[in-house]
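Colleague: I'll drop the sequence and a predicted model, then ask my questions.
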Amino acid sequence: MASPKACVQCGKCLDVCPLFKVTGREELTPRAKFFLDGLDSSDGLNEKDFKTLAGLCLGCGRCEENCPQNMSGPKLVSALRSKSKGFTQTCWDLWLSSPGFIWPLAAALSKFSPESLPEPIGSAKKRMGSLFAKSPAPWAKLVPDLKFDDQKVMLFKGCVGSFARKDWARKAEHFMDGLGLVRAAESDFACCGSSYGSAGLLDRQVKSRKFNIDVWKASECPLLIIFCTTCLKGLKEYSLDDFDGNEELLEKWQSALTPLSSLLVDCDITILENRPEQVIYHKPCHAPVPDFDLQLVENMAGDRLLPVQKDLCCGFGGIMQIGAPDLSKQVGDYCAEALTKNVSAGAQILTGCSACVIQLATLTKDDFFTGHWLDILE
């Protein structure tokens, strides 16, 4: 695969690549990937090398933001993965396509997995416990003062909100009702497509996007409320091809995408007595600008919010949970340690990304609760 633009090997991607930051291995950087991708097969890059290369990217997207050529490591790796499908992709496809059956089954089986086994089996019990975790006692109450006049909406619950943390979806619907929003229909959406795309499962991604667009159109194109940062990122990436060239419909879709936190950030807040002494906000790699999740947590935590570290990646990496779990854990451990260094037990880590919640809840000590900001709301 030839890159659409030439990498000038400036190294700016090294400044922001989480894999390089944690491991110091330049062969894992976007610069190395673009260099190898430009080689001819006669230069020694065989199919096995490509498959190895294709599995080593967290998909954070920081490189594209920092690249003077606007080149994207995740897009390159997605294309490489799509051409080198194997057992790893089959497992990931199964995980995403049958969450209602596979996830509870995996959670039940994980209870018997010894922690002494290699990744991803070693952390399976805690990871699945994190996926199906229960919220702690709430310590904040929001009373919306913004009212909409018969504005029709749909809730995009995401895979985790639909099949594991249904309490997040229930709380989101509660706040939507409090805002006077009219739910157009039951939100029976598919995966946003982001995880399919990063894994190179591009046919699956296209089908998910088409399905979601059809569901939205059938409800007369209402506002689409989202509470997961990665879902928001995935939905924003829908292209003109997904809308069969209809620019007006694509623009309407983009305008409809609404973070739930953007509607709650100006709510009246009542803080309960059990608010923790220290609150940590983990800023996801895909956090939008402005980051309304952060603004909402700031409003709730007040002076108990610790300084936000904006350059940390949780290391989840989607398909890397199967393809390169040790690397994923290495980056995640670095993130968890940085977030909790010199922090007292009992502090809470809040974020707005489902994947970040699962990863950090798996890797942090039991002294800390890690969850979505919805978790702490009454």
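Modeller: Structure received.
Colleague: rest of the way, CA atoms for contacts and neighbours
Modeller: Will do.
Colleague: what about residue 152, how many residues nearby?
Modeller: The local packing of residue 152 (other Cα atoms under 10 Å) involves 18 other residues.
Colleague: can you check residue 145 too?
Modeller: Neighbourhood size, residue 145 [other Cα under 10 Å]: 12.
Colleague: how about residue 66?
Modeller: When neighbours are counted by other Cα under 10 Å, residue 66 registers 18.
Colleague: so it sits against residue 14, correct?
Modeller: No: contact criterion Cα atoms under 8 Å: residue 66 and residue 14 do not qualify, at 9.4 Å.
Colleague: all strands for the stretch 1-150 of the chain, in order.
Modeller: Assignment of strands within the stretch 1-150 of the chain using DSSP state E, counting those that start in this stretch yields the ranges 140-143.
Colleague: and the helices in the stretch 101-250 of the chain?
Modeller: Taking DSSP state H, counting those that start in this stretch, the helices of the stretch 101-250 of the chain run over residues 124-131, 158-163, 166-178, 194-198, 202-218, 229-236, 247-256.
Colleague: so for residue 54, which of these sits nearest?
Modeller: helix 194-198 (10.1 Å; Cα to Cα).
Colleague: buried residues in stretch 363-378?
Modeller: 363, 364, 368, 369, 370, 371, 372, 373, 374, 375, 376, 377 (16 or more other Cα atoms under 10 Å).
Colleague: ditto for stretch 110-130
Modeller: Under 16+ other Cα under 10 Å, the buried positions of stretch 110-130 are 110, 119, 120, 121, 123, 124, 125, 126, 127, 128, 129, 130.
Colleague: tell me which residues are up against it.
Modeller: 106, 107, 321, 322, 325, 326, 357, 358, 359, 361, 362 (Cα atoms under 8 Å, 6 or more residues apart in numbering).
Colleague: ok, and here's another one to check against it:
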Amino acid sequence: MTELAYQETLSCVQCGYCLPTCPTYISFKKETHSPRGRINLVKMAAEGKITYEDMEEAINLCLGCRACETACPTNVQYGKILESAIDAIAKNKAHQLKSRVNLVKSFLFNTVVPSNNIRQVLGTGLALYQKLGLQKVAHKTGVLNILPENLHAFEAILPKVEGPLKRAKRQMVYVPEQTKNSVTVGFFVGCIMDTMFSSINTLSMKLLQRAGCHVTVIKEQGCCGALHQHSGYSDTTKALAKKNIEAFEKYEFDYIVNSIGGCGAMLTEYPHLFLDDADWLKRAQNFTAKSVDISVLLSQLSLSYSKQLNYRITYQPSCHMTNVQNRVNEPLQLIKSIPGITFNALPEAHMCCGSAGIYNIVNYTHSMKIMDEKMRHVKELTVQPDVIVTTNPGCHLQMKLGVEREDLQKEIKVVHIVELLAEACGIEA
């Protein structure tokens, strides 16, 4: 069991500082669902005292938000411990008889998500489903009731997906009006992001253009590998990382920019994948040095607002933006810079919303318990917000579902920070 990050578990002194920061511990009230509990399980598994199966449930129900790392006084590398456990469990299962679920997951992660062609087909199908009125028919007839509760819930809050013609018309290069001393940006579009939220990517590039950036979308880029890494497909993750590193290092960009909190975290952690390979480690470090969230770059540049937004706003940060990328202030600065807005800080904003990649799909019931706690905090605000701002597509959908569950969809809108900034700048997709 040497593949487990055993040495890292020894740094944990079981003090409990992590407990108040852990959404699963707060929601489920079990020691095994706390960071220190999971660390102890990994330690015992590495020592041969328990099996991988004994720690599997606790590991699977971890959100991977890594808020515990920010509270830890001994700097325990919880992320490394968690990833080693996920990887070890996945490899152990691979040696066993393959179940139907494992085969489906393998097909999804190794074939569907990395394939741009397949994602385009799926995106086109969703766009037609919405534009031809099939979604309305499905809702009226109740045919979707045959779906499991988790899929039925998220189908109801699908964003408006752009059709293939509009996506095809999107520019590959955005040139600023003033090209002298402009910042060069290679834009990372992501996979799920560019399928489900392609309009946000378009708005992102137009905002960067407005702020004086020369923006380019390169065709060679692919999936970041975050979903694969969090599901134990480490070999696929490395292959995807190498593809992106090779793609972007062919160009002389000042920055590699994304508008996806979760993907951005994965991009910044590429060097961790190659600690045993000096050449790729150096290349990954060069890549990561240029990789930033759009809020980071826009906060350093100047945006010209053309519209006053008289909104009451609260903000739900992405865990991976906060705890992995360590970017807390930049989104807040941008939100507060918009003329006309009234900002109210969300109680316990650092707590995960329960999205966590595909956690809210595969652990739907547990995710909704965490989500309900998050919405309780929204309702605790002295003044109810008109808008909840997010920085990640997963958080976006999760918060939207939370609003729906509370029947507040007519009072509260959920938007990505890029959509809010674009509206204030008078920019349309």
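Modeller: Alright, I've got the coordinates. Since this is a predicted model, take the numbers as computed values, not measurements.
Colleague: list the TM-score for the superposed pair.
Modeller: For this chain pair, the superposition-based TM-score is 0.83 by TM-score structural alignment, normalised by the length of structure 1; 367 aligned residues with a Cα RMSD of 3.4 Å.
Colleague: between all of the contacts of stretch 110-130 of structure 1, which two are separated the most?
Modeller: Checking these with Cα to Cα, the most distant pair is 107 and 326, at 20.5 Å.
Colleague: so for the two, which sits in the more crowded spot?
Modeller: More crowded of residue 107 of structure 1 and residue 326, by other Cα under 10 Å: residue 107, with 19 against 15.
Colleague: leaving out the residues flanking it, which one is nearest to the more buried one?
Modeller: residue 128 (5.1 Å; Cα to Cα, 6 or more residues apart in numbering).
Colleague: what does residue 312 of structure 1 give?
Modeller: residue 335 (5.8 Å).
Colleague: ditto for residue 287 of structure 1
Modeller: residue 229 (5.9 Å).
Colleague: so what's the one you found up against?
Modeller: 284, 286, 287, 288, 352, 353, 354.
Colleague: quick revisit: out of the buried residues of stretch 363-378 of structure 1, which sit inside helices?
Modeller: Judged by DSSP state H, these include residue 363 as members of helices.
Colleague: okay, the buried residues of stretch 363-378 of structure 1 in TSV with distance to residue 168 of structure 1 next?
Modeller: TSV is the format used below for the buried residues of stretch 363-378 of structure 1 (distance: Cα to Cα, whole Å):
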residue	distance to residue 168 of structure 1
363	22
364	21
368	20
369	16
370	14
371	10
372	8
373	9
374	6
375	7
376	10
377	10
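Colleague: which of the three states applies to residue 349 of structure 1?
Modeller: Following DSSP: H, G, I helix; E, B strand; the rest coil, residue 349 of structure 1 is assigned to strand.
Colleague: contacts only, for it.
Modeller: Counting by Cα under 8 Å, 6+ apart, residue 349 of structure 1 has contacts 279, 280, 281, 282, 368, 369, 370, 371.
Colleague: what do you get for residue 205 of structure 1?
Modeller: So residue 205 of structure 1 contacts 193, 194, 196, 197 (Cα under 8 Å, 6+ apart).
Colleague: the equivalent of the second one over in structure 2: neighbour count?
Modeller: Spelled out, it's residue 194 of structure 1. Per TM-score structural alignment, the equivalent position to residue 194 of structure 1 in structure 2 is residue 226. By other Cα under 10 Å, 21 other residues sit near residue 226 of structure 2.
Colleague: I'd say residue 226 of structure 2 and residue 269 touch.
Modeller: No: counting by Cα under 8 Å, residue 226 of structure 2 does not reach residue 269; the two are 9.9 Å apart.
Colleague: how long is stretch 224-238 of structure 2 end to end?
Modeller: In stretch 224-238 of structure 2, first residue to last residue: 10 Å (Cα to Cα, to the nearest Å).
Colleague: tell me the buried residues in it?
Modeller: 224-234, 236-238.
Colleague: and stretch 166-177 of structure 1, by the same measure?
Modeller: For stretch 166-177 of structure 1, by 16+ other Cα under 10 Å, it's 168, 169, 172, 173, 175, 176.
Colleague: what lines up with the third one in structure 2?
Modeller: Which is residue 172 of structure 1. Alignment note (TM-score structural alignment): residue 172 of structure 1 maps to residue 204 of structure 2.
Colleague: and the gap between that match and residue 17 of structure 2?
Modeller: In terms of Cα to Cα, residue 204 of structure 2 sits 38 Å off from residue 17 of structure 2.
Colleague: in PyMOL, how would I select just the buried ones from the contacts of stretch 110-130 of structure 1?
Modeller: Buried residues among these (16+ other Cα under 10 Å), as a PyMOL selection:
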select buried, resi 107+321+322+325+357+358+359+361+362
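Colleague: which one among the contacts of stretch 110-130 of structure 1 gets closest to residue 250 of structure 1?
Modeller: Using Cα to Cα, the contacts of stretch 110-130 of structure 1 come closest to residue 250 of structure 1 at residue 357, 30.4 Å.
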